[in-house]
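Enquirer: what would the 3D arrangement of this be:
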Amino acid sequence: MEKIQEVIAEQIRPALHAHNGDIEFVEVTADGFVKVRLSGACATCPGAEQTMSEVVEGKLREVYPNLKGVIPVYQVSDDLIHQALKILRKGKG
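Expert: Take a look at the predicted model:
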């Protein structure tokens, strides 16, 4: 796990920072997948899937050759939830 976090910090994160994005390591699953969370501009970028496969998975496979894949973990912000609830509640007025 330390090597994975090192690759994220030293190789992947700087590339994402250049595009106003970031990445957070979540976990390595028992079946060999790495879970990460993209944030900033990368979280909503149309090219996020390509970034995950080419940049994130590619770099991680260099240190973790048995990697089964990378799984993005999505999290909705509290602000977005509040905005959605506000819109939905207007219709019930």
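
Enquirer: can we go C-alpha only for contacts and neighbour counts from here?
Expert: Noted.

Enquirer: quick one: the strands in the chain, in order.
Expert: 21-28, 33-40, 69-72 (DSSP state E).

Enquirer: buried sites along the first one?
Expert: By neighbour count, with 16 or more other CA atoms under 10 Å as the criterion, the buried positions of strand 21-28 are 21, 22, 23, 24, 25, 28.

Enquirer: so which of the residues you listed comes closest to residue 41?
Expert: The shortest approach to residue 41 among these belongs to residue 21, at 4.7 Å (CA to CA).

Enquirer: test my guess that the closest one contacts residue 37.
Expert: No. Assessed by CA atoms under 8 Å, residue 21 is found out of contact with residue 37, at 10.7 Å.

Enquirer: need the overlap of contacts for those two.
Expert: residue 43 (CA atoms under 8 Å, 6 or more residues apart in numbering).

Enquirer: now the other sequence, so there's something to compare against:
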Amino acid sequence: MDKKIEEIINVISKIRPYIQRDGGDVEFSRFEDGIVYVKMLGACVGCLAIDDTIKFGLEAMLQDEIDGIKEVVVVEE
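Expert: Sure, this is the predicted structure:
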């Protein structure tokens, strides 16, 4: 499951290039109990729009592609 999630985030995601264009990035951290944990990097750290980007972008896409994804949560490590 981890490999499929990473592939979607790193290769298939149409959202990641927009995040990178604005000086940020998203990195897969782990998957537990239906929750995908990601780490935000660069300009995304502290950005007020990140919640919408995650919920309406990355989370929606992952839920469309993989059964069993409940939500995407941003972690600070």
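
Enquirer: circling back to that earlier point, now the strands of structure 1 as JSON lines including distance to residue 5 of structure 1?
Expert: Formatted as JSON lines, the strands of structure 1 follow (distance: least, CA to CA, whole Å):
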{"stretch": "strand 21-28", "distance to residue 5 of structure 1": "7"}
{"stretch": "strand 33-40", "distance to residue 5 of structure 1": "11"}
{"stretch": "strand 69-72", "distance to residue 5 of structure 1": "14"}
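
Enquirer: and residue 90 of structure 1, which of these is closest to it?
Expert: Across the strands of structure 1, residue 90 of structure 1 has its closest neighbour in strand 33-40 (29.1 Å, CA to CA).

Enquirer: tell me how far the closest one lies from the chain's centre.
Expert: Computed by CA atoms, centre = their mean, to the nearest Å, the chain-centroid distance of strand 33-40 of structure 1 equals 3 Å.

Enquirer: now it on structure 2. Mean distance?
Expert: Average distance, strand 33-40 of structure 1 versus aligned residues of structure 2 after superposition (mean CA distance after the TM-score superposition for structure 1): 0.5 Å.

Enquirer: give me the buried stretch members for that strand, please.
Expert: The neighbour-count check on strand 33-40 of structure 1 (16+ other CA under 10 Å) flags 34, 35, 36, 37, 38, 39 as buried.

Enquirer: out of those residues, which comes closest to residue 17 of structure 1?
Expert: Top of the list for closeness to residue 17 of structure 1, among these and by CA to CA, is residue 39 at 10.1 Å.

Enquirer: and for residue 64 of structure 1, the neighbour number?
Expert: Residues lying near residue 64 of structure 1 (other CA atoms under 10 Å) number 16.

Enquirer: dump the residue contacts of it.
Expert: Counting by CA under 8 Å, 6+ apart, residue 64 of structure 1 touches residue 4.

Enquirer: that one matches what in structure 2?
Expert: Alignment note (TM-score structural alignment): residue 64 of structure 1 maps to residue 66 of structure 2.
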